[in-house]
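A.B. asks: Need the 3D shape of this:
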Amino acid sequence: MASIPLLVGLRYTRAKRRNHFISFISLTSMIGMTLGVAVLILVLSVMNGFDRELRQRILGMVPHSAIKNQQDFSDWQSVAEELKEHPRVIGAAPFVNSQGMLMQRGNHRGALVSGILPEWETQVSIIGEHLVGTELTDLQSGEFNIILGDILARFLRVQKGDQVTLLIPEASITPAGVFPRLKRFNVVGTFKVGAELDGNLAYVHLEDMQRLMRMNASVEGIRLQLDDLFQAPSVTRELVNQLGHPYRGQDWTHTQGNLFQAIQMEKRMIGLLLMIIVAVAAFNIVSTLVMVVTDKQSDIAILRTLGATPGTIMRIFMVQGLTIGVIGTLVGVALGILLALNISELVLWVETTLGIQFLDANVYFISYLPSELRWDDVRFITLAALGLSLVSTLYPAWRASRIQPAEALRYD
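C.D. replies: Got it, this is the predicted structure:
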């Protein structure tokens, strides 16, 4: 008796019904569940890919944490060695930043100019991996060389070998009056990492920046690279408490946190909208089972007269509905995983075949469609789809269990 619901439910699923409309609705529900689950896995994987690229590129350039001194910071080397003793810190480098105006032949644009030590900067930044036509070692002390972001260089219409004028918004008092600080720099190359960094960031040697800012041997602060960027707020607080006054800290969540919060919010909202599509497909099972129950009233009545309980009848139709949901979900999961793992190659093939480019490198910070399949997302989507399928079977199955044999067989 325990196997009757399973056997009869599967038989109803396999049987060729007299009512072809019911069969069509069942097939539509299964296909809708498959497509909904597959698209949900694919879209979330693509958004995970963009999140990964942003994290690697932007947060590879932006320091995870920065320790600054409100007073003189000439002893930064000893402080850097002390900071690197923390188990979470894997790199440290000094810096001097200043907002300035870069000018060349009538073109001008504001930018953040960062003074760095090339031999230290590779510990905390991926800038060395994205240089175009130059090396960090080309930033030599006293030569006043500069490396510009790709978009910034194109806006200023300069290339390697040209010169740009840097204007610092700090006044210099001379016998002729008060003038802003100006300095000519030689462009030795560009870098290209993507997003807004290519349009508003430039690098010079630390000592050149110190001379321009008249800071002697002092620096503005020390950039830190951590083994886990999401631990940056807590690690920064620990280090500031360890160093004490006059040191203060700043982590990446203060400068780039809103961007990543926006990405996470967008991912959740798109996931919710796509889950509604899965829910619509799942609740199509309701209409399928309601019509099947109406079509099988005489069968239900015969089973009741043979001793089947209302619970047995209810389980029969739950098995039938769950079969549709499980098959649709599993096929959708397999299709979604296949697409998520191969979407980059598939889009590249479409671009090559049609001669178009969906992501222009001059507009977007990457020229391909990234994808990162996360098994936690697959597990959640699978369980959610199966749960919705189960819920959608409850009402029709309960309605079937309430059919009275005498009423159903009255006119048969």
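
A.B. asks: Please count neighbours and contacts with C-alpha atoms only from this point.
C.D. replies: Noted.

A.B. asks: Show me what the helix ranked longest in the chain is packed against.
C.D. replies: Secondary structure assigned by DSSP state H gives helix 310-354 as the longest helix of the chain. Applying 3 or more CA pairs under 8 Å, 6 or more residues apart in numbering; DSSP states H and E, we find helix 310-354 packed against helix 4-14, helix 20-61, helix 257-295, helix 375-401.

A.B. asks: Spatially central, which residue of the chain would that be?
C.D. replies: Centroid check for the chain by CA atoms, centre = their mean gives D51 as the closest residue, at 2.0 Å.

A.B. asks: Report the contact partners of it.
C.D. replies: Neighbour list for D51: F260, I263 [criterion: CA atoms under 8 Å, 6 or more residues apart in numbering].

A.B. asks: gap between it and R57?
C.D. replies: To R57, D51 is 10 Å away according to CA to CA, to the nearest Å.

A.B. asks: Quick one: the strands in the stretch 101-250 of the chain, in order.
C.D. replies: Along the stretch 101-250 of the chain, counting by DSSP state E, counting those that start in this stretch, strands occupy 107-116, 131-132, 145-149, 163-174, 177-191, 201-205, 221-226, 247-251.

A.B. asks: export those to CSV and tack on mean neighbour count and distance to L272?
C.D. replies: Shown next, in CSV, are these (neighbours: other CA atoms under 10 Å; distance: least, CA to CA, whole Å):
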stretch, mean neighbour count, distance to L272
strand 107-116, 19, 39
strand 131-132, 18, 40
strand 145-149, 26, 38
strand 163-174, 16, 48
strand 177-191, 17, 38
strand 201-205, 24, 37
strand 221-226, 24, 33
strand 247-251, 20, 31
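
A.B. asks: Second chain to compare with the first, below:
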Amino acid sequence: MNFPFFIARRYLFSKKSTHVINVISSISVIGVAVATMALVIVLSVFNGFHDLVATLFTSFDPQLKVVPMEGKTAPADDPILTQIRMLPQVDVATETVEDQALAIYDDRQAMVRIKGVDDNFSELSHINDILYGDGSFSLHAANLQYGTVGIRLAQTLGIGAKWDGFMKIYAPQKEGQLDMMNPDAGFVVDSLNSPGVLFAVKQSKYDKNYIITSIAFARNLFGQQGMLSDLEIRLKEGSDLQAVKAEMQKIAGTKYKVLDRFEQQEDTFKIMSIEKLMAYIFLTFILVVACFNIIGSLSMLIIDKKNDVVTLRNLGANDKQITRVFLFEGRMIAVIGAVIGIGLGLLLCWLQQQYGFVRLGDSEGSFIVNAYPVSVHYSDVAIIFVTVIAVGWLAVWYPVRALSKRLLS
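C.D. replies: Presented below is the predicted three-dimensional model:
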């Protein structure tokens, strides 16, 4: 058996001659455990919000999106895009044309994002799952062009799921100069009818700005005949997303970029990742402060065991072994605190998942979810455990060596 470890274990669990040392040792364990528990809970809540946002985007965003590396549009009949469409793993491919426009209904107006899509858009996305109203998702009928409006944009324009008359859509001419004597000539104007439904992704980016319509309407409005903004793709069930994405990117080369759902919302998820990292760093600083209790506990233990040190030396222990006794003592406190903290953190996360004790607000339905979402990623738990052990071990290394030299000499 490791001699220093054996002695350190005896010291940790045995009664000390001075009772306050036991109290300080207990406080050290509690401090490390609380900091560890906080790390588990906070990072799990960030994971919960991350996963929640990801599920909200999946109703609207495609599995994969192919976008031009340069410029806003590309030819729809590009052989590269045709080759990507023909891959055996592709189930549905939809061309889209997307750009800014001005929407006017009665005396209200708003800058909007017109998204023109193919007729198979409902097969590509889960748009039918996020519709509200008595109608159905439709892009056109005969000569009528329909526009499905985001729910918050509908509030801005003062319309419901079904509106009367036409909504005017204005887009600037792509060519020529604006004639200030006749400014209306500088815009392409078209009209949309109501399909009787609105969509609600529950994300401001979409609900406040987007109108979904036919690609023919968008191409005519923006002067993009034969062009597309991106190619949206849904894969067949059982397809390996990352493998297919890599194959598509190989075909696309440097002309196009293939984006998965997370990359399509890169800014959102990058901000969330940075926030999670900052929370981890700040809580690690708190953990470092908690580890100073271990130093205090070890300092008093070293003073208390001065007589024992003489005995250990008489038994043949050298100064290095004696120093390792107290190092093991501090490290065991860190390990015990880490295990207790992780256990408590996982327990509280489970209780929050099951019962939602900590709520986002007093009113039911005020938020997308009523309680703070929690998602435990065991890779985070492993990182937390390693962090606690590393901080605890480093925190006691120098002080123990210094105190040992001064007090045990």
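
A.B. asks: How far does the longest helix of the first structure sit from its chain's centre?
C.D. replies: Centroid separation for helix 310-354 of the first structure versus its chain: 23 Å, with CA atoms, centre = their mean, to the nearest Å.

A.B. asks: next one: stretch 208-218 of the first structure
C.D. replies: Chain-centre distance of stretch 208-218 of the first structure: 39 Å, with CA atoms, centre = their mean.

A.B. asks: next one: stretch 209-220 of the first structure
C.D. replies: The chain centroid and the centroid of stretch 209-220 of the first structure are separated by 38 Å, computed with CA atoms, centre = their mean.

A.B. asks: Might you report the residue contacts of the residue mapped onto R223 of the first structure from the second structure?
C.D. replies: When the second structure is aligned by TM-score structural alignment, R223 of the first structure is paired with E232. Counting by CA under 8 Å, 6+ apart, E232 of the second structure touches P62, Q63, L64, K65, V66, A93, T94, E95, T96, L124.

A.B. asks: which non-adjacent residue is nearest E232 of the second structure?
C.D. replies: Residue nearest to E232 of the second structure in three dimensions, not counting chain neighbours: K65, with 4.5 Å by CA to CA, 6 or more residues apart in numbering.

A.B. asks: hang on, isn't the one you found packed against D260?
C.D. replies: Yes: K65 of the second structure is within contact range of D260, at 6.5 Å (criterion: CA atoms under 8 Å).

A.B. asks: who has more neighbours, those two?
C.D. replies: The neighbour count for K65 of the second structure versus D260, taken as other CA atoms under 10 Å, is higher for K65 (23 against 18).

A.B. asks: The more buried one in helix, strand or coil?
C.D. replies: With DSSP: H, G, I helix; E, B strand; the rest coil as the basis, the three-state label of K65 of the second structure is strand.

A.B. asks: how much space is there between it and M86 of the second structure?
C.D. replies: Distance of K65 of the second structure to M86 of the second structure, computed by CA to CA: 15 Å.

A.B. asks: Also L52 of the second structure?
C.D. replies: The gap separating L52 of the second structure from M86 of the second structure is 33 Å, by CA to CA.

A.B. asks: of the two, who's got more company?
C.D. replies: Per other CA under 10 Å, whichever of L52 of the second structure and M86 has more neighbours is L52, with 16 against 11.

A.B. asks: dump the residue contacts of the more buried one.
C.D. replies: Going by CA under 8 Å, 6+ apart, L52 of the second structure touches P373.

A.B. asks: Translate it into the numbering of the first structure.
C.D. replies: Aligning on TM-score structural alignment places L52 of the second structure opposite E53 in the first structure.

A.B. asks: do G337 of the second structure as well
C.D. replies: Per TM-score structural alignment, G337 of the second structure is aligned with G328.

A.B. asks: For its match, grab the count of nearby residues.
C.D. replies: By other CA under 10 Å, 28 other residues sit near G328 of the first structure.

A.B. asks: If I follow the layout properly, it ends up in contact with L27?
C.D. replies: No: under the criterion of CA under 8 Å, G328 of the first structure is not in contact with L27, lying 9.4 Å apart.

A.B. asks: In the first structure, which residues correspond to stretch 302-309 of the second structure?
C.D. replies: Aligned by TM-score structural alignment, stretch 302-309 of the second structure falls on residues 293-300 of the first structure.

A.B. asks: Span of that stretch from start to end?
C.D. replies: End-to-end distance of stretch 293-300 of the first structure: 8 Å, with CA to CA as the criterion.

A.B. asks: Pull out the buried positions in it.
C.D. replies: V293, Q297, S298, I300 (16 or more other CA atoms under 10 Å).

A.B. asks: now, the most widely separated pair of the residues you listed?
C.D. replies: Greatest spacing in these, by CA to CA: V293 and S298 (9.5 Å).

A.B. asks: Could you export the buried residues of stretch 293-300 of the first structure as JSON lines, including secondary structure?
C.D. replies: JSON lines is the format used below for these (three-state DSSP):
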{"residue": "V293", "secondary structure": "helix"}
{"residue": "Q297", "secondary structure": "helix"}
{"residue": "S298", "secondary structure": "helix"}
{"residue": "I300", "secondary structure": "helix"}
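
A.B. asks: Quick check: of these, which lies closest to F185 of the first structure?
C.D. replies: If you rank these by distance to F185 of the first structure using CA to CA, V293 comes first, at 81.7 Å.

A.B. asks: so what's the residue nearest to the closest one when sequence neighbours are not counted up against?
C.D. replies: Once flanking residues are discounted, V293 of the first structure sits nearest to A400: 5.9 Å by CA to CA, 6+ apart. A400 of the first structure makes contacts with V293, Q297, I300, I313, M314, F317, as judged by CA under 8 Å, 6+ apart.
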